[in-house]
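Novice: The following comprises the amino acid sequence and a computationally predicted model.
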Amino acid sequence: MLSPFLQILAPELTDRLLADLLDLNDAVTVNLHIQSIDQAQAIRNIKRKMSDLQKMTIEEQKKAVRSGYDMDIIPTDLATYGEEAKNLLQDLQSRNERMFLVTVLVENIAAKRQKLFNDIFAASGVAQKYNCALKRLDYQQEQGLMSSLALGTNQIEIERGLTTSSTAIFVPFTTCELFQEGEALYYGLNALSNNLIMANRKTLKNPNGLFLGTPGSGKSFSAKREIVNVFLLTEDDIIIADPENEYGPLVQQFGSQGQVIDISPTSTNYINPMDINLDYSDDENPITLKSDFILSLCDLIIGGKEGLSPIERTIIDRCTRLVYREYLQDPCPENMPILGDLYELLLKQSEPEAQNIATALEIYVNGSLNVFNHRSNIQMDQHRVLCFQLKSLGKALKEIGLLIMQDAVWNRVTANRSKHKTTWFYIDEFHLLLKGQTGSFSVEIWKRFRKWGGIPSGLTQNVKDLLASREIENIFENSDFIYMLNQAQGDRQILAKQLGISPHQLSYVTHSGPGEGLLFFGNVIIPFVDHFPKDTLLYSVLTTRPDEVAGTKA
């Protein structure tokens, strides 16, 4: 163990000095002894020192005259000290500064002598970086140890006079912290103080969230990290929209409480787009809201650029109400209609428009794309974690599948609401759900989920995707939780303007490493770091880096 003191040579200090010392991966303890000086006494001391400097200046000028050279040539140290004394006096008299006597001790502890010397060498390098020096306390190590203990006594008589501004650099309690209790989740370490960031999104006015970052910055990893914490610390349900089939290995680790649902033309997992529960809407009649979904689905299938005509919309609404009549009279699973029932009803209508709609639906009922013409065989309410894998859906079914998946999630959220249960909904590659009918449905989710006990989170690369239209922009404005990782140049400027981020804060999302960025939580913005240990099973399940995934499989 060794306790050197910090000799401050720099005229100005930065708060990074203390941060860099504490960031050393060694047993380093920084001890501060600060004693304030009476303001009047401090001013008298400075004036006395200025008088001494003036006396020394006059003596040097006399020497210059006797030696026969210009009396204005005086030692540079005298000129420098005189100017600094004037500035210090001005700070005390007109800038509300005070004087403090500060002793900074840096205690290093190591198991071996060589390790101790290496640690001191590293700490000395940090001090030199900021124009300071670590001086060994020769023959005063015992006093240094006693002064480093939490006794409140300073046995080292080496002190440095500092003003309020300079002393404040050493006070590590000026950072914004976020540490909540209850069902608070871990979101990394505060990049300034290294304190834990523990937050509960349920306490926000609007818990909707966004994970933003360039490819490779750690968006999916961070979302998976939150999913694991939600699973372990709460009793809430979790639903994942997985367009790239990245979340399956994680969900499988949850055992019987997790289910991976592969939606594809060849899959045996079926979701019935006609599914409804009696809590589907706030209204007494849930058919009104369900009819709006069926209209959106038909608009996606039939409408084209101009959308459904008023006559077509009327026919679809009429048939929707008819197709649910038997189920509402006896709400048992056997009476739940499927898309083929709607198709049959349309064929029985007399209008020619109804025949056109039925013809357009035929490929999804009796044709090669009939994957959504089955009753649901997924027991969604028997699993806490559901993962919808959508990668295998072809181009013809992609957008339709996304819309049907959104409606299935809405069914689960409304059912959970009656059980007073929260539902977390994660959407990877969120930009895929920001166009057309799925975009409108996403906006509805961001506006209404909070009231229904849902907490949606979208993962996307570019914030520009969220500003494509005034309607989609509502998603960004209705998100009080934004997890910002490394950002592209254009996105940084947009975020700075939209969220009021300062240039210094913006530096934390400029060319930052994986797991580093800014957390926007309500009205708080905190820089964070989250470096997950790579030699763990959980890391191998969470990572999406191709080389690491390949290594895990091998």
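Specialist: Yep, that arrived.

Novice: C-alpha from now on. contacts and neighbour counts both.
Specialist: Will do.

Novice: Give me the three-state assignment for the closest residue to Leu361 other than its chain neighbours.
Specialist: For Leu361, ignoring the flanking residues on the chain, the nearest one in space by Cα to Cα, 6 or more residues apart in numbering is Tyr343 at 6.8 Å. Assigned by DSSP: H, G, I helix; E, B strand; the rest coil, the conformation of Tyr343 is helix.

Novice: Take this one as well and set it beside the first:
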Amino acid sequence: MFKKKKKLSVAAQRKADRLARLGYSTQDTLKFQDLNDEGLMKIDDDHYSRVYELGDVPFEAIGAEAQQEVIVSYGEAINTLDAKSHYQLLVVNERVGENAIENLLMPMAGTPDDVYRKEINDLMKARFSSEDNEFQVKRYAIITTEQKRASAAEISLSKAALAFQEPFRKGGVPLTLHGLSGEERVNLINQFTNPGMTMSKVDFQHQNAKDLVAPSFLELDNNQIQINQAHTRVLYAKYYPKVLEDDLIKNLTALNHEMVISLHAQPYNMRDLQKKIQTISQFNKIDRRRQQKDNAKDGVSSDFVSGLSEDIGQTTDALKEDFSKYGQKLFTGTLTVMVSAKNKSELRAITDEVKGVGEAEGVFFESAYNYQEEAFNTTLTLGWSFLNEDPDTYRDMTTLNIATQRPFTSVELQNPHGEFFGQNQITGNVITIDRKDKQDLLTPSGLVLGSSGSGKSVAVKYQLLNTLLNHPKDRIIIVDPESEYIEIGRQLGAQILDISTGTNNHLNLMDLADRTKLREEDKKLDLIKEKSNLLTTMFDKVLTLSDAQKGVIDLVTHDTYEQYEKPTLVNWQAVLKSRPEKIAQELALSTSPYTVGSQDVFSYETNLDLSNRFLIFNTKHLDENMKPFAMQVILDQIWKQVVASQNIVSTWLFFDEIQVNFQDQDSANWFANLWARVRKYGAIPTGITQNISNIMQFQGGRNLTSNTEFMMLLRQKAPDLKILKEELGFDENVLDQFVNERAEVGTGLIRVNGIMVPFKNPIPDHTRLYELLNTDVDTDKE
């Protein structure tokens, strides 16, 4: 259905009559010819366009110098466009669907743990329901080229997109461009042409793009458009200052209304423009000299010339300086804002709010009176301005004018099915992350870094709980040298494995991984040789072995596996004692405390239940000289557990006090290799430490850190801040702002695949969740 109201100007009425004679339809409202399945749009016979979704840049969190680099890079990107190109920036402030929060909530499982599920769900709902979280901002760059053929346009636009992104790459600005497919572009247009209506699968072979996105109902007025049930109005910037402030877009989206902001920029041919400006300048100088001569005849000072002549002189001089000294270009620019509402009164109120924001910035918005149809198309993602008939709607803009209207504010971490990690400190939006989603993280391994008293242990316990509740089939294994997680483990049903000489608990050091479950490339591994290396490394830590003793250990280990199908360290000791060499007898005496003596915790068959989905290896009460020895045995056991569980369940590994594995080069290499190996078998390891410096002193630690895509940073000490800045390349201003030595407990930064956001996740102290997470918390404040 399509209607035209009669309250139009004479010109507009003539246009309505003409269109009516042509059999006007809602499809005819959309001013493009075609769109293919690859996303290339034919606007008219001479112009084609493509849409690129812009990734965000953490503009508000970085320092002034870095912010300047972003704006300069954006300006240089805009300058790559030639006179046959057209640029459109589109910023969409859209309401998040009501189902967004429902997808994040944990379903109840009918278990005692439901109390925590409910409280976490309540936290999410409370933080999501605030008005600030009901909207999200998306940004698009539309590049148009003047070409006769689609194939030539495709080549031209591909080159233009690469050139547009290059200044950001050179400037170190992490901007991504995602070219929209035809289906994605149709869905984006449909947001505006059919508000609130979702689209089914797009079939370009049997349906025309216009038919797909045409409104079901459209009614044009001289001052608004009704599209289906939505009342829509497009405003344009009629007046604005020579230099626009850089927060206009941010302040408009902060109104928390559905709106679309569009900025068009059509480059001038700079060679012709410079000639024109030079000509104007020369004629103006001639006119000034004429005025000065006339003044002299009349006895008036030669300094007096007309205001117009003075303005022309200043403008042309400023433009020439902008072009020659600062490398700027000149564009014809159009700025529009499209707002939607449920009814006319609400539309008037939103319109007034937009005008109010504009006036505060020196920008005066007016409704595109009698040009709503043209303004509507100008604001769509077509890549062309259709408001050229009204000279009030556009003005000349330099590169800097356009670049200051940067669309970048802050980045978000929001996976639609992720776990709740708190709120973005800048935007207030919820942070949701799915470490198992390869679109977010190619490798899910993680590090949690925070000084004593930073809230590190509470943050890790929250992750543990979230993992247990969200992934009920997954396994969790914690290596806990300081008994930090014992109490929360007891309350959540963990199997606590107390590894110490004062118990009857045993782990068989000599167990081998099941070769049949190894990956094909690992089936060639010499598992006995690896076990021999492990024994050599461990005994060397407590005995300091000679090369000859290392050789004996290797021989004995191979002999033991030949003589016993499933040997223990007691069997290994027996084989060692049976050798006649003096060096073997001496070695047997030296190793006996750890094989058959008081430190024999790893000498017998494993008698611990390792089948529980939640295991905690507690080594706090182990003798200090045994801890390095024990750590490698435990890690070897974990490796076997990961191999056994692969392709069945995911195994989450948490290594508290990870720095204990970086005491020397051998242990550092061994742990780094294990980390890489368990990751390859599908495990999700997380290291926890207060001293990144201990890890970074070894190459294995540096490799581990640089290959970690999930990182949580809480309050840091000065030496560790220096390492994060200088060796890991973290932004200095971001670190100083959010994880300095005065940062609030429990707040910090989360980095996922290079994207970093500041987070906070306060837990109300009246909840069961608070009680659970704060068990033994004082051990983190040693």
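Specialist: Here it is on my side, so go on. In this text, all values refer to a predicted model and were calculated from it rather than measured experimentally.

Novice: any idea what the residue nearest to Leu361 of the first structure aligns with in the second structure?
Specialist: When the second structure is aligned by TM-score structural alignment, the residue opposite Tyr343 of the first structure is Gln573.

Novice: Hmm, that match is touching Ser592, no?
Specialist: Yes: using Cα atoms under 8 Å, Gln573 of the second structure is in contact with Ser592, at 7.3 Å.

Novice: ok, these two, which is more surrounded?
Specialist: Applying other Cα atoms under 10 Å to Gln573 of the second structure and Ser592 shows that Gln573 carries more neighbours, namely 22 against 17.

Novice: For the more buried one, give its distance to Gly597 of the second structure.
Specialist: The gap separating Gln573 of the second structure from Gly597 of the second structure is 11 Å, by Cα to Cα, to the nearest Å.

Novice: Next: Asn612 of the second structure.
Specialist: If you measure Asn612 of the second structure against Gly597 of the second structure using Cα to Cα, the figure is 30 Å.

Novice: what does Asp547 of the second structure give?
Specialist: Per Cα to Cα, Asp547 of the second structure is found 25 Å from Gly597 of the second structure.

Novice: ok, those two, which is more surrounded?
Specialist: Neighbours per residue (other Cα under 10 Å) separate Asp547 of the second structure from Gly597, with Gly597 holding more: 12 against 9.

Novice: OK, contacts around whichever residue in the first structure pairs up with Phe671 of the second structure?
Specialist: When the first structure is aligned by TM-score structural alignment, Phe671 of the second structure is paired with Ser442. Contacts for Ser442 of the first structure were tallied using Cα atoms under 8 Å, 6 or more residues apart in numbering; they are 433-434, 475.

Novice: Between the residues you listed, identify the one with the most neighbours.
Specialist: Neighbour counts for the contacts of Ser442 of the first structure, by other Cα under 10 Å, peak at Ile475, which reaches 23 neighbours.

Novice: which residue numbers in the first structure go with stretch 48-55 of the second structure?
Specialist: Aligned using TM-score structural alignment, stretch 48-55 of the second structure spans no residues in the first structure.

Novice: Which residue ranges of the stretch 501-650 of the second structure form strands?
Specialist: Ranges of strands in the stretch 501-650 of the second structure, per DSSP state E, counting those that start in this stretch, are 614-618.

Novice: and what of the stretch 101-250 of the second structure?
Specialist: With strands called from DSSP E, counting those that start in this stretch, the stretch 101-250 of the second structure shows them at 135-146, 177-179, 218-220, 225-227, 230-239.

Novice: do the same with the stretch 251-400 of the second structure
Specialist: Under DSSP E, counting those that start in this stretch, the stretch 251-400 of the second structure gives strands at 259-267, 330-341, 364-367, 395-398.

Novice: Report the inter-axis angle for the second one versus strand 230-239.
Specialist: Strand 330-341 of the second structure and strand 230-239 meet at an angle of 150 degrees, taking axes from the mean of the first three to the mean of the last three Cα atoms, to 10 degrees as the criterion.
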